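> what's the 3D shape of this:
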Amino acid sequence: MKSTITWAMRAGPWLAALATGLCLVGLGGYVLDREALHQLLPVQTTSHPVTLLSALMLGLSLMLDGPRRQSPARRGVKLALAVMALALCLTRLVLGSDPLLAQVAPDVLDHVVQDRVLPDRVPAPSHDMTRNAALTLAVLSLAVGARALRRPGISQTLALVAGVPPVLSFAGTLYGMGHFYGEMSAQTTVLCALLISACLAMGANRGALRVILGDEAPGRIVRRQILIGLLVPLAVGYWMIAQVEDRALAEPFALAIVALGIFVVLLVSVSALWSEREDRARRRREREARHMASHDALTGLLNRHRFERDLLTLVERARREAMPLALIIVDLDHFKLVNDTGGHACGDLVLRRTGAVLSDRIRHADQLARIGGEEFALLLPDTDRQAAIELAERMRRAVAEMRLEPWSGHSGRLTASLGCAVYQSPETAVEFLARADAALYIAKARGRDRVVAAGARPTGIERVAE
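Okay, here's the model as predicted:
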């Protein structure tokens, strides 16, 4: 079953594609002089061509936001589209009009805007996108640019900020206030909502959205709190404003109601994010504690306690399923001399290097542990006797080829003795370990630097390699 976060991330590109398609249809309606295309919603106002052009650039940029690893050229195109959209919006915000478009195509603008286009606002016709639409798309351009620069946290924050003007526009429509702080047209509001949702959905696995959309109980609780915190103030405000006869007083009151709803949503989101960070830190500490309880602090390998537990589990499985299971015990030769001549720091270095060398030669399913001072043990599931002997011999050669800087009283050359055994049902885990240990002692007694394997009989020992 897919998680809510997975569904949201998959829906993001589709939302961007839908917004892009609506922009293309709207712009096509202006070019072809088809009012039914650029006025898709049954309302009096429609989106300005510059609004559609800016939204189109942002939609295309979001549609290019695909795989995690993207080429520099692709990221450059995404960033360029966001920058061009930002330039159009800033032109409107700073200069108060669209002189850039007017200079590029004055004839088209006169024909389209003066004769055919109703502006984003309800009152008299205008050549401009509304200030709210320009502000929303400008902030959203920064959010899309942040995604192109691989700054998902900043992108998410900016996208949430960009959602404030559309909420004000929706509230103005709900409360019947045509000039409610630069109300956008319904069509522009829908386009902005689609683009903001797409930008947020693509980063749903990070930050506050990761908490809000999570399938765990905290995520479900936060979603209910946000829904109630936004809808209840709007509904109560609608009823209270209906009782106010003076419209001059109603507009500031409506703004306060909307601000309250946004504040509640923001407060719940920030609280959820803080709670998630604390919970994540707690889970990290628990993981570290579990790791320390089962791993050797010096080498990072499994410790003896974890090895004995896994040995019991694998022996039981081998007995029940008749699965081959091998055990190799590795012991460094004359390790006391290393500590006596080089000190414990040198001994620790040798143990870490040995653990790393042995780890490089095992499979993912194999389990390597440090079970004593200079003693290592390796459990090999689904491994027969011949394969275990060959691996043990490779390990012996690897230790012998491991070179350390010579120090006073030592050449820096190390060797190891290895004993291996294959599980023989119905022996116990203790008997299995004892056979491998006995093979190791035989290897040491016969001169060290060799592999000895336990024979087929539980008490038999056979020298394999020197």
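> For the rest of this, base every contact and every neighbour count on C-alpha atoms.
Will do.
> does Ala369 sit in a helix, a strand or a coil?
Following DSSP: H, G, I helix; E, B strand; the rest coil, Ala369 is assigned to strand.
> Against Asp366, how distant is the residue nearest to it when sequence neighbours are not counted?
What sits nearest to Ala369 in space, not counting adjacent residues and going by CA to CA, 6 or more residues apart in numbering, is Leu302, at 4.3 Å. Taking CA to CA, to the nearest Å as the measure, Leu302 and Asp366 are separated by 11 Å.
> One more sequence to fold, the one below, so I can look at both together:
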Amino acid sequence: MALTTKWFGLLSNNRTSVTLSQTLALVVLLLSGTSVAGYLLELDALYRPIANGPATNPLTAVVGVLLAICLFSSIKKQPLLVMLCAYISLLLVSIRIVDVLFFTNNAKLLTLFIHDYTFEDQQGQTNIMGLNTALMLEAVAIATLCRLYRFRIASQLLSFSALSIPMTAITGYAYGVPSLFGEMSFITTTLGIILSLSALLANANQGIVRVLLSSHIASRVARAQMVGSYLFAFILGLLVVQSFMHSPIKSLISAFVVAVSWFVIALIGIGVLIQDRADRKRRLTERKQRQSENKDLLTQLLSRAAFSRKLQTAVTRQRRYQHALCFLVIDIDHFAIFNQKLGRQTGNELLKRIAKTLKTNCRETDILCRYGSEEFALLIEVKTPNGALVLAEKLRAAIEALQIEGVTETYGAVTVSIGCATLSNAISAETALSNAEKAMHNAKCSGRNQVVAYEAYS
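Below is the predicted model of the structure:
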């Protein structure tokens, strides 16, 4: 089970799925090429595997080659080749569909080896591209064009639709019901299944295919349900059909089994897609919640709780490598007055501007957080305690130089008081942070708009 899950997980990787899609395209190229070789070498078994049964028409083989080239080629590197082969395939198959609908015979004029299969028709052997084959190839061709033009969900739906046709033919061969496979030979049936799977895997990183190949429990259950329901319906249908071996109702039962199987598969697929979307919304909500716990929503700095968690990691690193760590606690002077006179909205804008200024003047390795309503805390790694004072003075000056509309022109410069404290092996991080707070309060008591080190007055 674990190995199967890992295998499906690899398939959901875009590069792996594209590689497998190209491999399947090569198999289609081989099967189509084998049929063409059968006509060249006059070996009936290469394009008509069942004696007196349906044959793979030359036009089917040619379109198979073209679509295999489409799926094997890279859309990014060879878009013109993909487009050309897809449109030619679409044109050839569309001509055949028009022939079926309007009882014309234009496709024969475009087909290689026309004398070979015209002779076979005269002998009563079926050798035409049936409507089921034409619809299957048409769906794959349009799916390829949808992938080229980035309509990936539409491409997947068309590929699923194409896959249902040869799978129905397989059921017809298993049940011995010619009406289910019509003029589709066993080689064409096999080619169609591989071709449709190749088209599906080319878009495996999106939509329902991505969901079904996922390693999530819901996806694993859905895969098991699809396979189980199809096998159950197939085997049950086979048993029932055997009991109506010579009855005209045999075809109806077979068609009913096929319809029920694909209806259940579609229902399971839609269900798991809906569940996946709900799970993605839930995971997105949880991620946003975790982010809100880690970040202060107003300033987008670390929250106090997240700062405490990062603090523990930094202290462990400091103890191990003997780095010098310093705390800065920064408090906005007279912030309550700004809030009272200018309103909370202006106060919030003031907080955001100061937070942005602090972040701009800090290094990426520094740990900055919103510590209180108008307080910020900063943990920095320095070579000497004096380096912390230099940075603190730089931050104080940068904030004092801010020009804030609606504030500085009326009330003067916004200033901050900063306290510094060094973390040593002799004291804990909590004590060092508390010392920085004490230094900050001392700075405020000493006239504000200044930097005070804890060691300077302790």
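> What does the superposition give as a TM-score?
Once superposed, chain against chain, the TM-score is 0.82 (TM-score structural alignment, normalised by the length of the second structure); 446 aligned residues with a CA RMSD of 3.7 Å.
> Tell me how many other residues crowd the residue nearest to Ala369 of the first structure.
Around Leu302 of the first structure there are 23 other residues, counting by other CA atoms under 10 Å.
> same check, this time on Ala201 of the first structure
By other CA under 10 Å, 23 other residues sit near Ala201 of the first structure.
> who's in contact with it?
With contacts defined as CA atoms under 8 Å, 6 or more residues apart in numbering, Ala201 of the first structure is in contact with 8-12.
> List which of those residues are still in contact in the second structure.
Contacts conserved in the second structure for these, using both residues aligned by TM-score structural alignment, their matches' CA atoms under 8 Å: 11-12.
> can you tell me which of the contacts of Ala201 of the first structure are in helices?
Counting by DSSP state H, the part of these found in helices is 8-12.
> List just the nearest of these to Phe335 of the first structure.
Nearest to Phe335 of the first structure among these: Met9, at 55.4 Å, using CA to CA.
> OK, contacts around that closest one?
201-205.
> follow-up on the earlier one: filter the ones in helices among the contacts of Ala201 of the first structure down to the buried ones and hand me the ChimeraX line.
Buried residues within those, by 16 or more other CA atoms under 10 Å, are selected in ChimeraX with:
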select :8,9,11,12
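> Let me have the ones in helices among the contacts of Ala201 of the first structure in TSV, extended by distance to Leu191 of the first structure.
TSV is the format used below for those (distance: CA to CA, whole Å):
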residue	distance to Leu191 of the first structure
Ala8	18
Met9	19
Arg10	19
Ala11	16
Gly12	14
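> between the ones in helices among the contacts of Ala201 of the first structure, which is nearest Ala272 of the first structure?
Of all those, Ala8 has the smallest distance to Ala272 of the first structure: 18.6 Å, by CA to CA.
> which position in the second structure aligns with Thr307 of the first structure?
Slight slip there: residue 307 of the first structure is Phe, not Thr. Using TM-score structural alignment as the criterion, Phe307 of the first structure maps onto Phe307 of the second structure.
> That match contacts Asp366, doesn't it?
No: proximity of Phe307 of the second structure to Asp366 does not meet the contact threshold set by CA atoms under 8 Å, at 11.0 Å.
> Give the burial count for the closest residue to Gly372 of the second structure other than its chain neighbours, as a bare number.
The shortest distance from Gly372 of the second structure to any non-neighbouring residue, by CA to CA, 6+ apart, is to Arg304 (7.9 Å). Counted by other CA under 10 Å, the residues lying close to Arg304 of the second structure total 20.
> so Arg304 of the second structure sits right up against Leu368, yeah?
No: using CA under 8 Å, Arg304 of the second structure is not in contact with Leu368, being 9.5 Å away.
> and the match of Phe307 of the first structure, what element?
Secondary structure from DSSP states H and E places Phe307 of the second structure in helix 304-321.
> got it, and Leu380 of the first structure?
Counting by DSSP H and E, Leu380 of the first structure is found in strand 375-381.
> OK, contacts around Val62 of the second structure?
32, 36.
> Same question for it, what's its three-state structure.
helix.
> Also Ile328 of the first structure?
strand.
> how about it, what's its partner in the second structure?
Alignment note: Ile328 of the first structure maps to Leu328 in the second structure; criterion TM-score structural alignment.
> what are the ranges of the helices in the stretch 251-400 of the first structure?
304-321, 335-359, 385-401 (DSSP state H, counting those that start in this stretch).
> how close does Asp333 of the second structure get to Gly182 of the second structure?
Following CA to CA, the distance that separates Asp333 of the second structure from Gly182 of the second structure is 87 Å.
> host element of the closest residue to Ile330 of the second structure other than its chain neighbours?
The shortest distance from Ile330 of the second structure to any non-neighbouring residue, by CA to CA, 6+ apart, is to Ile418 (4.5 Å). Ile418 of the second structure is part of strand 416-423 when elements are defined by DSSP H and E.
> can you list contacts of that strand?
Strand 416-423 of the second structure is contacted from outside by 324-333, 385, 388-389, 392, 396, 399-400, 429, 432-433, 435-444, 448-455, using CA under 8 Å, 6+ apart.
> Select only the buried ones of those residues in ChimeraX?
This is the ChimeraX syntax for the buried subset of these, where burial follows 16+ other CA under 10 Å:
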select :324,325,326,327,328,329,330,331,332,333,385,388,389,392,396,399,400,429,432,433,435,436,437,438,439,440,441,442,443,444,448,449,450,451,452,453,454
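> and the match of Phe307 of the first structure, how many neighbours?
Close neighbours of Phe307 of the second structure, defined as other CA under 10 Å, add up to 21.
> OK, contacts around the nearest residue to it once chain neighbours are set aside?
Leaving aside its sequence neighbours, Phe307 of the second structure sits nearest to Cys369 (CA to CA, 6+ apart; 6.2 Å). When contacts are counted by CA under 8 Å, 6+ apart, Cys369 of the second structure touches 301-304, 307, 376-378.
> What is the nearest of those to Tyr87 of the second structure?
Looking across these and measuring by CA to CA, the closest to Tyr87 of the second structure is Leu301, at 54.2 Å.
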